[in-house]
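Novice: Fold the stuff below for me.
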Amino acid sequence: MSTPQIEQRANVEIYFDAAYDQQTSKSTSSLVCKGSGGRILASKSAFHSNVVSPFAAEAHAGLQAVRLRKQMGFTILHIISDSKTVLKKCQSFYRDSSIIRAFISYIQEIKSHFQEIQFQFIPRTENTCVDLIAKEALNKGEDFTWREGFQKPSEEKWSSYV
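Specialist: Next up, the predicted model:
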């Protein structure tokens, strides 16, 4: 494995956000994964049903962010979002008792698989790209995945967002 590939797998930033539709109890989680120099390595949106609240939608998006580790083999991860409460719960070592406890427990369990993992809050105005992807995916009702070097023709529309 060449040095740039090792760097990509070792130190990445994943931005996450969620969009929620209260009338249908559906949400989407969206992720944008950036490597060194801010290069986009991947983006993903996942559609979810039976979501109980916007808070649960954000927690589900956070879980999707740490799960990306398994798919892409990251060892050092920097997770960034505008969901301050979810990030604080992810950082905590205490057992969560809120409505999102299942998501938080799983995230806390996965944390041990990283060499290093950090959670960082950013204002919503700095997370607009990921927010836009989540809203668009919720409106369309579809998932998508894009990875550097691989793009299906049906996913070309998403490349303009990342």
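Novice: rest of the way, CA atoms for contacts and neighbours
Specialist: Fine.
Novice: from memory residue 107 sits against residue 63, does it?
Specialist: Yes. Using Cα atoms under 8 Å, residue 107 is in contact with residue 63, at 5.9 Å.
Novice: What lies in contact with stretch 46-66?
Specialist: Residues outside stretch 46-66 that contact it (Cα atoms under 8 Å, 6 or more residues apart in numbering) are 14-20, 22, 24-31, 79, 83, 86-87, 99-100, 103-104, 106-107, 110-111, 137-138, 141-144.
Novice: Beyond the top strand by length along the chain, next helix or strand please.
Specialist: Longest strand in the chain, counting residues (DSSP state E): strand 11-21. Later in the chain than strand 11-21, the nearest helix or strand by DSSP states H and E is strand 26-34.
Novice: Buried subset of the contacts of stretch 46-66 as a PyMOL selection?
Specialist: Per 16 or more other Cα atoms under 10 Å, the buried members of these correspond to this PyMOL selection:
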select buried, resi 14+15+16+17+18+19+20+26+27+28+29+30+31+79+83+86+87+100+103+104+107+111+137+138+143
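Novice: one more to line up against the first:
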Amino acid sequence: MEYEQAREEEQDNNAPLIHSEHQKRRETAKEDEICLFTDAAISAKMKRTGQGIVARNWKGKIMRAKGIVNQYKGVPSKEEALAIRNAILMAKHVGWTKIIVHSDSKSVIDQINRSNDYEYNIATILEDVQELRTHFESCRFVFIPRSENEISHTLTQFAVKLVYDIEWEQDFPSWLMVLVRKEMMVVALFCN
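Specialist: Below you'll find the predicted structure:
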């Protein structure tokens, strides 16, 4: 609960700026860029963590999705950083060369974009992220509010209940496609 409260407060403080930043991001995504949306969740009750990664092309079409589960009690910033690193590893494995990584963890995104002064508990993970980003023609990291990261958040909630990791490349579950269509309709209304 503390984790969720801290994230909500972080998002509320940045709400006016976030809306204009998100609108700008939608306009600047290029045809050959893949947008990776990441999120992480912790279930203290089950002593598990989950990560959700959703890859979409510049038009919003879902390209790949992955749910990752770990059997331990996690730390929020570490889990968010791991989700970002796993998204980059997935993109590298698939062969994408231009990516934009979106996360609703402002502190982790800020640390990545500053490229130094990392929190001690995630320093090694963020150093990995910095090294991995060199394998891409273009690799950007962008903070988005939770309200714009609902698909990966829902996937994360699903992942935390899994026994094994799961990944989809072409045939996506219907509940995931419903969320994508719903979001695309909202974006279409917003942009028109």
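Novice: Where does the longest strand of structure 1 end up in structure 2?
Specialist: Strand 11-21 of structure 1 corresponds to residues 33-43 in structure 2, going by TM-score structural alignment.
Novice: and if you look at stretch 116-125 of structure 1?
Specialist: With TM-score structural alignment as the criterion, stretch 116-125 of structure 1 aligns to 138-147.
Novice: could you measure the residue most central in space within structure 2 against residue 4 of structure 2, distance?
Specialist: For structure 2, the residue nearest the mean C-alpha position is residue 38 (1.4 Å; Cα atoms, centre = their mean). Residue 38 of structure 2 sits 16 Å away from residue 4 of structure 2, going by Cα to Cα, to the nearest Å.
Novice: same deal with residue 174 of structure 2?
Specialist: On the measure of Cα to Cα, residue 174 of structure 2 and residue 4 of structure 2 end up 27 Å apart.
Novice: of those two, who's got more company?
Specialist: residue 4 (12 against 9; other Cα atoms under 10 Å).
Novice: Of all the residues in the helix or strand hosting that one, which ones are buried?
Specialist: Element membership of residue 4 of structure 2 [criterion: DSSP H and E] is helix 2-13. Along helix 2-13 of structure 2, these residues count as buried under the neighbour rule (16+ other Cα under 10 Å): 7, 10, 11.
Novice: Looking for the alignment partner of residue 108 of structure 2 in structure 1.
Specialist: Match for residue 108 of structure 2 (TM-score structural alignment): residue 86.
Novice: And the helices in structure 1?
Specialist: With DSSP state H as the criterion, structure 1 has helices at 3-10, 54-72, 84-91, 101-110, 128-140.
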